[in-house]
Every structure is written in C-alpha cells, then in structure tokens.
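A.B. asks: predicted model follows, preceded by the sequence.
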Amino acid sequence: MDIKTKDYSVCYDTTTWTVDWQGSLRLSGSDEYAPIVDLLEQVTESQPPSITLNLRHLEFLNSSGISMLSKFVIKVRQKKNISVVVQGSQKIPWQGKSLKNLQRLMPTLKLELE
C-alpha cells in the first residue's frame, strides 16, 4: 500500500507494520487527505499488534494533516489491542510540539524523537 506524489509519499510495509512518511504534506482539508486516511484504515483493519508511524523524513505537515493523524490515533486507541509507535526527528521544528500532543490523545503511544 503506497501513495506517492512529487511532493510526498506514504508507504506501508506489511512485514514491519511501519508506515513511512516522506516529503511535505500541504493538502487542503479532509477530502485531499482521504487516500491517506484510507491507507491508515486498511492498516488498522488488518489488526497488527503494533503500528509504527515513521515521520522522521516528513519535513512539513499542515494543520489538516495533524488533525488527520490525531483522528487516527484516537481510532486506534479505541481498538485497545494495537500499540502505536511514532518516530520523529527533533531537527524538524513542527514534530517536537505536535507529536507530543498525540501522547495526550493516547497515553500508551510510544514517542521516539531522535
């Protein structure tokens, strides 16, 4: 399951249960984020024991994207049988503050900032 454009890519590795994000996501609104939401829903429906979101190479995510990620974390939290690991980079300014907020939504979420 991959989504690739000239600006960004979101790719799911079924062997490691990892969603790799790269580039810059500046989409406007939930309609444009729908393909990514669909990919994340497919990942969740496959019931992996853990889902890793590797955001280390995602240079930019706008407020619509942060909202989409937050909704995903809330959905997974309700499942109770899937753990979430979010990998980020302290070198990318938006990640430090925004990714910590995901832990507030799901206290069991493991945040790895390098």
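C.D. replies: Noted; the coordinates are in hand.

A.B. asks: going by C-alpha atoms from here, please, whenever you check contacts or count neighbours.
C.D. replies: Fine.

A.B. asks: spatially central residue in this structure, please.
C.D. replies: Nearest to the mean C-alpha position of the chain, counting by Cα atoms, centre = their mean, stands L53 at 4.8 Å.

A.B. asks: which residues touch the strand or helix carrying it?
C.D. replies: For L53, the host element (DSSP states H and E) is strand 50-61. If you take Cα atoms under 8 Å, 6 or more residues apart in numbering as the criterion, strand 50-61 is touched by 17-26, 43, 82-89, 92, 94.

A.B. asks: following that strand, which helix or strand comes up?
C.D. replies: With DSSP H and E, the next secondary element past strand 50-61 is helix 63-79.

A.B. asks: next up, a structure to set beside the first:
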Amino acid sequence: MEIKTEDYGICYDPSTATVSFIGSLRLSRPQEYAPIVQLLEEVADLAPAKITLNLQQLEFLNSSGINMLSKFIIAVRKKARVQMAVQGSQCIAWQGKSVKNFQRLMPSLQFELL
C-alpha cells in the first residue's frame, strides 16, 4: 500500500506494521484526505498487534491532516486489541506540540521524538 504525489508520500511496511509519511501534507479539504484515510483503514483492518505511524520525515501537516490522524487514532483506540505508536522528529517543530496531543486521544499510545 502506497500513495505518492509530488508533495508527499505515504507507504505501509507490512513486516513492521509501520505507515511512513514523507514530505508535506497541505491538502485544502478533508475530502482530499480520503485516499490516505482509506489506506489507514486498510491497515487497521489487518489488525496487527501494533501500528506505528512514522512522521519523522513529514515536514508539514495542516489542521485537516491532524484531524484525519486524530480520527484514525480514535478508531484504533476502539479496537482495544491494537496498540499504537507514533514516531516523530525533534527537528520538526510542529510535531513536538501537535503529535503529543494524540496521547490525549489514546492514553496507551507510545510517542517518541527521535
């Protein structure tokens, strides 16, 4: 599973159950996030023991993107048997503030800034 555009790339590695985000997600409407939501839902439907979102190379994510990831985390939280981890970068300012808020949505979420 992979999505590639000029501005961003998202790929799923089934061997580690990791979804990696690269580039800049500046989509203007929530509807434009539909292909990404579909990819994330497909990953969740596989029901791995743990899903990791690797955001280390995601330079920018607008509020619609943060909302999309928040909804995904809530959906995973409802599947009580699936754990969640988010990896971010200390070098990208928005991640320290915004991504840490995901833990409020799912207290068991593991968050690490690398």
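C.D. replies: Looks like it came in fine. Everything numeric in this text was worked out from a predicted model, so none of it was measured.

A.B. asks: on that earlier part again, can you select the buried ones from the contacts of strand 50-61 of the first structure in ChimeraX?
C.D. replies: Selection of buried members from those for ChimeraX, criterion 16 or more other Cα atoms under 10 Å:
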select :17,18,19,20,21,22,23,24,25,26,43,83,84,85,86,87,88,89,94
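
A.B. asks: helices of the second structure, start to end?
C.D. replies: Remark: helices assigned in the second structure by DSSP state H are 34-45, 63-78, 93-98, 102-105.

A.B. asks: could the ones you listed go into CSV alongside distance to E112 of the second structure?
C.D. replies: Shown next, in CSV, are the helices of the second structure (distance: least, Cα to Cα, whole Å):
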stretch, distance to E112 of the second structure
helix 34-45, 20
helix 63-78, 16
helix 93-98, 9
helix 102-105, 11
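
A.B. asks: of all the ones you listed, which lies closest to D13 of the second structure?
C.D. replies: helix 34-45 (9.8 Å; Cα to Cα).

A.B. asks: quick check: angle from that closest one to strand 50-61?
C.D. replies: 160 degrees (axes from the mean of the first three to the mean of the last three Cα atoms, to 10 degrees).

A.B. asks: how far apart are helix 34-45 of the second structure and its match in the first structure?
C.D. replies: Its aligned residues in the first structure lie a mean 0.2 Å from helix 34-45 of the second structure after superposition (mean Cα distance after the TM-score superposition for the first structure).

A.B. asks: okay, now L114 of the second structure: neighbour count?
C.D. replies: 9 (other Cα atoms under 10 Å).

A.B. asks: scratch that, D38 of the first structure is what I was asking about
C.D. replies: D38 of the first structure has 11 neighbours, counted by other Cα under 10 Å.

A.B. asks: identify the residues contacting L99 of the first structure.
C.D. replies: 86, 88, 111.

A.B. asks: export the residues you listed as JSON lines, with columns for distance to I3 of the first structure.
C.D. replies: Output for the contacts of L99 of the first structure, formatted as JSON lines (distance: Cα to Cα, whole Å):
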{"residue": "V86", "distance to I3 of the first structure": "19"}
{"residue": "G88", "distance to I3 of the first structure": "20"}
{"residue": "L111", "distance to I3 of the first structure": "24"}
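
A.B. asks: of the residues you listed, which belong to strands?
C.D. replies: Among the contacts of L99 of the first structure, the ones falling in strands (DSSP state E) are 86, 88, 111.

A.B. asks: ok, now which ones touch the second one?
C.D. replies: The neighbourhood of G88 of the first structure, defined by Cα under 8 Å, 6+ apart, consists of 54-57, 95-96, 99, 111-114.
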